[in-house]
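Chemist: sharing a model that was predicted from the sequence below.
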Amino acid sequence: MIYRLVQIARKNSSVYRVLQRTMATESSKFREMYPDIEPYDTGMLKVSDIHQVYYEQSGNKNGNPVIFLHGGPGGGTSARDRTFFDPNVYRIVLMDQRGAGKSLPAAELKENTTWNLVADVEKLREKLGIEKWVVFGGSWGSTLSLAYAETHPDRVKALILRGIFTLRRRELIWFYQDGASFIFPDAYEEYIKPIPEVERCDLIGAYYRRLTGSDEKVQLECAKAWSKWELKTSKLYVDDSYVARAEADIWALQFARIECHYFVNGGFFERDDQLLANVDKIRHIPTTIVQGRYDLVCPMETAWKLHRAFPEAEFHIIADAGHSNKEPGTQSKLLDACDKYKNL
């Protein structure tokens, strides 16, 4: 579309100059991430007889504490996650949740629930001697951020939430059963391939039986198919280099096994809409919500419901974005939000 507009505008020099200025102005709104940094502290926190979780700290040792809660569940953190935050101001804490990333044992499902993770975040806060912190979470990270904040509202300075996911049944059906398949039928065909047709009426259940079964070859095949489905649909435009992440055996097993485990258990919530129903507990907390209009993984209906239940929160719809936090408009708005709260 932009190419066609440029071709038309070139026939009129004055229109072309206006278009050039408009495009330059729009592109200047997109922000680059903060520079890469290395942690000044890393460690493993023993949170149960089974689990140890990896954590790290970077940025300003005496700065405003912020914790980054990754997606999935099972996705793990990356070096890029540190760079949403001004390292001169923020004390940046990253944690790999149970079974994810560098945490041990990898892909372990025992003693791995939402409430275990909420307790782990609080245990880490106490270990690091932090009174209150900013909490940043996208996708499943937004789920965990809401669950943590609703459990410990007195420990949260501000919330930065992206790609809102509350793990309601209708959200799971949309993405893993029937909904996003209408937009990505080609990728969906690959996603359902490992599952016999007779079992496709409940794809999450069928995947769970295989991902927790004894056949390691089947486990890995299903883990990669599950992971590729999510990665292919995460951006407005499919990013093949991003999808290639699913080829890593351990990462795919962590991602698919842990996600499926949480989904068949309804997020371990007492009721389907628990996070939305309890939002009154956090409406006093400064909050920014960033949502891609064309997010297929965590469709905008959920973000809209959160916005309606929590009108005090700053709410941003990114008109030309899907699910990923790497898309320019989403990335820029998240950086703005992090800057907004850096002096709390």
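Modeler: Looks like it came in fine.
Chemist: okay, CA-based contacts and neighbour counts for the rest of this
Modeler: Noted.
Chemist: can you give me the strands in the stretch 101-250 of the chain?
Modeler: Counting by DSSP state E, counting those that start in this stretch, the stretch 101-250 of the chain has these strands, from start to end: 133-138, 156-162.
Chemist: right, and these - which one's nearest Val6?
Modeler: strand 156-162 (33.1 Å; C-alpha to C-alpha).
Chemist: what sits up against that closest one?
Modeler: The contact list for strand 156-162 (C-alpha atoms under 8 Å, 6 or more residues apart in numbering) reads 132-139, 141-142, 145, 149, 285-291, 325, 334, 337-338, 341, 344.
Chemist: could you dump the strands of the stretch 101-250 of the chain to TSV with mean neighbour count and distance to Lys224?
Modeler: As requested, the strands of the stretch 101-250 of the chain are exported to TSV (neighbours: other C-alpha atoms under 10 Å; distance: least, C-alpha to C-alpha, whole Å):
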stretch	mean neighbour count	distance to Lys224
strand 133-138	24	22
strand 156-162	25	25
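Chemist: what's the closest of the ones you listed to Tyr207?
Modeler: So among the strands of the stretch 101-250 of the chain, strand 133-138 is nearest, using C-alpha to C-alpha, at 24.1 Å.
Chemist: structure B:
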Amino acid sequence: MQILYPEIKPYARHNLPVDEVHTLYVEESGSTDGIPVLFIHGGPGGGCSGQDRRFFDPEKYRIILFDQRGAGRSTPHAELKDNTTPHLIQDIEAIRTHLNVEKWVLFGGSWGSTLSLLYAQAHPETVLGMVLRGIFLCRDKDLHWFYQAGADRIFPDYWKDFIAPIPEAERGDLMAAFYKRLTDSNEIAKMAAAKAWSIWEGRCATLRPNPEVVNDFADPHKAVSLARIEAHYFMNQIFVAPNQILDNMDRLQGIPATIVHGRYDMVCPLDNALALHDNWPDAKLHIIRDAGHASREPSIVDALVRATDELAHELSGDGDQSS
């Protein structure tokens, strides 16, 4: 079984202003003349970690990480103003231009798979290949499953803690109830809602209970940005047209891609990946039989590292892809 590559440190860090409000944290590690790969984190609002550099062979890849608007080390933290999917797509292009990258690989999981697909459909000429995990199509039924009715029947004990901050009279529309509190000036209510929202996601993300994952999601800094920005996006149908991803899959023809999805993914159920693959038959689909949603699960790590190694081998004949 493949494991993560050893820990590495960035050789460059950038604070990239993208408008009058937002400044993005961007970093580079690995090989300066390697195949450029952009890691697109989940959430939205999740931010990156040092582990995210380790899915790639540092001798073959120029590894680029960034924190999306309002997330991680980008500023201002948890900011919702001018924070939409079209803005994020523009930001990715700004990063590509700033780093003098002609074409790159996209690597994204969960919301990162959503944003990778939307960016690639907008700018297919810039994409060398894609590795996607835990596909999240952000359809109404996907949001309803996790935030209203569906996953609550799998994790009824965790669900009780999730809905605890919401009065019973408001539980008919939990998304709206959480959004109200997450955007309110009452800091105590905001933090209670944020932690309940984020911990629910962390508890459901792995097939086997993983305190390390739950503790990561419980961190107040991450919980606030994750909960606020996710609720903001989900209340606004992620700022794209209904079924936009599946309707535009023809734009990705010819781009090599691997899809990795855990069979027991309770955050983004497997039908997300199957629906994508039905509309993208050229992509390789790997259903991981002993995993849920999180990128840290051993079998998911194995599949993702194999996918990036295989893609590096396929692209190695193209030489240096950066300008």
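Modeler: All right, it came through fine. Because the structure is a prediction, the values reported are computed rather than measured.
Chemist: quick revisit: pipe the strands of the stretch 101-250 of the first structure into a markdown table and attach distance to Trp251 of the first structure per row.
Modeler: Below are these laid out as a markdown table (distance: least, C-alpha to C-alpha, whole Å):
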| stretch | distance to Trp251 of the first structure |
| --- | --- |
| strand 133-138 | 18 |
| strand 156-162 | 22 |
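Chemist: any idea which of those strands gets closest to Lys123 of the first structure?
Modeler: Counting by C-alpha to C-alpha, Lys123 of the first structure lies closest to strand 133-138 out of those; the figure is 13.2 Å.
Chemist: in the second structure, what range does that closest one match?
Modeler: Counting by TM-score structural alignment, strand 133-138 of the first structure falls onto residues 104-109 of the second structure.
Chemist: between the strands of the stretch 101-250 of the first structure, which gets nearest to Phe30 of the first structure?
Modeler: Minimum separation from Phe30 of the first structure across these (C-alpha to C-alpha) falls at strand 156-162, 16.9 Å.
Chemist: against the second structure, where does the closest one fall?
Modeler: Strand 156-162 of the first structure maps onto residues 127-133 of the second structure, going by TM-score structural alignment.
Chemist: next: stretch 224-244 of the first structure.
Modeler: Counting by TM-score structural alignment, stretch 224-244 of the first structure corresponds to 195-215 in the second structure.
Chemist: what about that stretch, how long is it end to end?
Modeler: End-to-end span of stretch 195-215 of the second structure (C-alpha to C-alpha, to the nearest Å): 11 Å.
Chemist: quick check: buried residues in it?
Modeler: For stretch 195-215 of the second structure, burial by neighbour count (16 or more other C-alpha atoms under 10 Å) applies to 195-207, 210, 213-214.
Chemist: please report how far Lys190 of the second structure lies from Tyr179 of the second structure.
Modeler: Lys190 of the second structure is 9 Å from Tyr179 of the second structure, where distance means C-alpha to C-alpha.
Chemist: pull the residues that contact stretch 122-138 of the first structure.
Modeler: Counting by C-alpha under 8 Å, 6+ apart, 45, 47, 64-71, 142-145, 154-164, 325, 341 sit against stretch 122-138 of the first structure.
Chemist: how much does the match of strand 156-162 of the first structure stray from the first structure?
Modeler: Comparison of stretch 127-133 of the second structure with the first structure after fitting gives an average deviation of 0.4 Å (mean C-alpha distance after the TM-score superposition for the first structure).
Chemist: tell me how far that stretch lies from the chain's centre.
Modeler: Averaging C-alpha positions (C-alpha atoms, centre = their mean, to the nearest Å) puts stretch 127-133 of the second structure 13 Å from its chain's average.
Chemist: over to stretch 337-344 of the first structure?
Modeler: Using C-alpha atoms, centre = their mean, the offset of stretch 337-344 of the first structure from its chain centre is 20 Å.
Chemist: then stretch 266-281 of the second structure?
Modeler: For stretch 266-281 of the second structure, the separation from the chain centroid amounts to 15 Å (computed by C-alpha atoms, centre = their mean).
Chemist: where in the first structure does it fall?
Modeler: Mapping stretch 266-281 of the second structure onto the first structure (TM-score structural alignment) gives residues 296-311.
Chemist: what residues are up against the residue nearest in space to the middle of the second structure?
Modeler: In the second structure, the C-alpha nearest the mean C-alpha coordinate belongs to Gly42, at 2.0 Å (C-alpha atoms, centre = their mean). If a contact means C-alpha under 8 Å, 6+ apart, then Gly42 of the second structure has 108-113 as its contacts.
Chemist: need the counterpart of it in the first structure.
Modeler: With TM-score structural alignment as the criterion, the equivalent of Gly42 of the second structure in the first structure is Gly71.
Chemist: just the buried ones out of the contacts of stretch 122-138 of the first structure, please.
Modeler: Buried by 16+ other C-alpha under 10 Å: 45, 47, 64-71, 142-145, 155-164, 325, 341, out of the contacts of stretch 122-138 of the first structure.
Chemist: before we move on, back to that, which two of the buried residues of stretch 195-215 of the second structure have the greatest separation?
Modeler: Largest separation among those by C-alpha to C-alpha: Lys195 and Leu207, giving 21.0 Å.
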